[in-house]
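1. sequence and predicted structure below; questions after.
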Amino acid sequence: MKEVEVSKAWFRERSELGVSAVLVGLGALVLVDAVRIHTDFTQRGPVGPKAVPIAVGVGLLVVAALLARDVLRGGRGEAEGGEDVDLDAPADWRTVLMLCGAFLANAALIGVVGFPISGAIMFWGAAYALGSRHFTRDPLIAAGLSVGTYLVFNNLLGVPLPGGPLVGVL
């Protein structure tokens, strides 16, 4: 019985090993998926589609190994002390639900009205959920952010986003 208690105490003192294990799992998953990427198309440039996922997977494994080594050598993460947060206060579920609503509205509307309009609704909804009550400024900023994001992705980066009724205007 005492052996089990010692084992639990050992793991409790080194709980960061759990984070390391999660990083190993994620790194392995990313590497397995990266290796399974098919490259049946003509590659443009020296870097193929496997390069970034393999780099991310290897990076996750390296960070996991360094964290595990640090923890096993006695290293411990510092307790969070810089935040001015009342840990006894209840969660603000109203804000969380309004943010979820803004993101779900974007997901539901993007195919119907296009990214510029659905993105503006999402940006304005997120600002409102987080406490901003400037009813003339916020929609203008949201529209500017949404249109700007659309133009950057669609026109500069070549990532097509649904334009909706504004596709001919933008």
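-> That came in fine, so what should we check first?
2. CA atoms for contacts and neighbours, from now on please.
-> Will do.
3. ok, and the closest non-adjacent residue to the residue most central in space within the chain?
-> The residue lying closest to the centre of the chain (CA atoms, centre = their mean) is Phe103, at 13.5 Å. Nearest non-adjacent residue to Phe103, counting by CA to CA, 6 or more residues apart in numbering: Met122, 5.9 Å away.
4. next, the one to line up against it:
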Amino acid sequence: MSTPRTDRAATGRRAWLRDHSELGVCVLLLALGVLVLTDALTMDVDLTQRGPVGPRTVPLVVGGGLLLIAALLAVDVLRGGRGEAEGGEDVDLSEPADWRTVLLLAGVFLGAAVLIGPLGFPVAGALLFWGAAFTLGSRRADRDPLIAAVLSLVTYAVFDKLLGVPLPGGPLMGVL
């Protein structure tokens, strides 16, 4: 059985974490900055580049900026700074989070990531677009799959054919 003293301590910790929840964003920014810097520093690049700016420059600047922003935000939060909700934001903070929708969207995204190799981008992208629309509440079975297929094919054509970014075509590789 817990004592009143440990209950008060646990309640105090929860209250402190609730009041400083923005520190979670700081941790996310810190982790992202470390990831970007690690990637940039371990990048295999040709050291015979011409000019002062190489392929590591932008990732190093972005990673350093992420670390700086994480540190500045953490200092601000610990000094009592708080983010303010947008004035026109239509969010009821008393309602619980809709974890079902979040998990369904994550499942649709992961499913598309797994299927993009064997089925190709056009099919996996169509499933992603349709699955996201269905998860977010659209129930138009006559329209949604068609819109998803068109969006996916147009996206594939723009990236693969016009921009030269190779995407896996899957069974449609020879058709487009």
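-> Happy to help now that I have it. As the structure is a prediction and not an experimental result, all values here were calculated from the model.
5. what strand or helix carries the residue nearest to Phe103 of the first structure?
-> Taking DSSP states H and E as the definition, Met122 of the first structure sits inside helix 115-129.
6. find me the equivalent region of the helix or strand following that helix in the second structure.
-> Next helix or strand after helix 115-129 of the first structure toward the C-terminus (DSSP H and E): helix 137-151. Aligned using TM-score structural alignment, helix 137-151 of the first structure spans residues 143-157 in the second structure.
7. show me which positions of that stretch end up buried.
-> For stretch 143-157 of the second structure, burial by neighbour count (16 or more other CA atoms under 10 Å) applies to Asp144, Pro145, Ala148, Ala149, Leu151, Ser152, Leu153, Tyr156, Ala157.
8. ok, stretch 154-168 of the first structure next?
-> By 16+ other CA under 10 Å, the buried positions in stretch 154-168 of the first structure come out as Asn154, Leu161, Pro162, Gly163, Gly164.
9. what of stretch 62-74 of the first structure?
-> So for stretch 62-74 of the first structure, counting by 16+ other CA under 10 Å, buried means Val62, Val63, Ala64, Ala65, Leu67, Ala68, Val71.
10. now do stretch 90-101 of the first structure
-> Met98, Leu99, Cys100, Gly101.
11. give me the nearest residue to the alignment partner in the second structure of Asn106 of the first structure, chain neighbours excluded.
-> The equivalent of Asn106 of the first structure in the second structure is Ala112 (alignment by TM-score structural alignment). Once flanking residues are discounted, Ala112 of the second structure sits nearest to Ala124: 5.0 Å by CA to CA, 6+ apart.
12. hey, where'd the helices end up in the first structure?
-> 2-13, 16-35, 51-72, 93-113, 115-129, 137-151 (DSSP state H).
13. one step back: including distance to Gly77 of the first structure, could the buried residues of stretch 62-74 of the first structure go into CSV?
-> CSV is the format used below for those (distance: CA to CA, whole Å):
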residue, distance to Gly77 of the first structure
Val62, 18
Val63, 15
Ala64, 14
Ala65, 16
Leu67, 10
Ala68, 12
Val71, 9
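14. just the closest of these to Ser7 of the first structure, please.
-> Closest to Ser7 of the first structure out of the buried residues of stretch 62-74 of the first structure is Val71 (15.8 Å), distances taken as CA to CA.
15. mind checking how far Val53 of the second structure is from Val62 of the second structure?
-> Noted for Val53 of the second structure: a distance of 14 Å to Val62 of the second structure, by CA to CA, to the nearest Å.
16. these two: which is more packed in?
-> In terms of neighbours (other CA atoms under 10 Å), Val62 is the more surrounded of Val53 of the second structure and Val62; the figures are 16 against 9.
17. contacting residues around the more buried one?
-> Gly33, Val36 (CA atoms under 8 Å, 6 or more residues apart in numbering).
18. need the counterpart of it in the first structure.
-> Using TM-score structural alignment, the partner of Val62 of the second structure in the first structure is Val56.
19. give me the distance between Ser132 of the first structure and Ala51 of the first structure.
-> Counting by CA to CA, the gap between Ser132 of the first structure and Ala51 of the first structure amounts to 42 Å.
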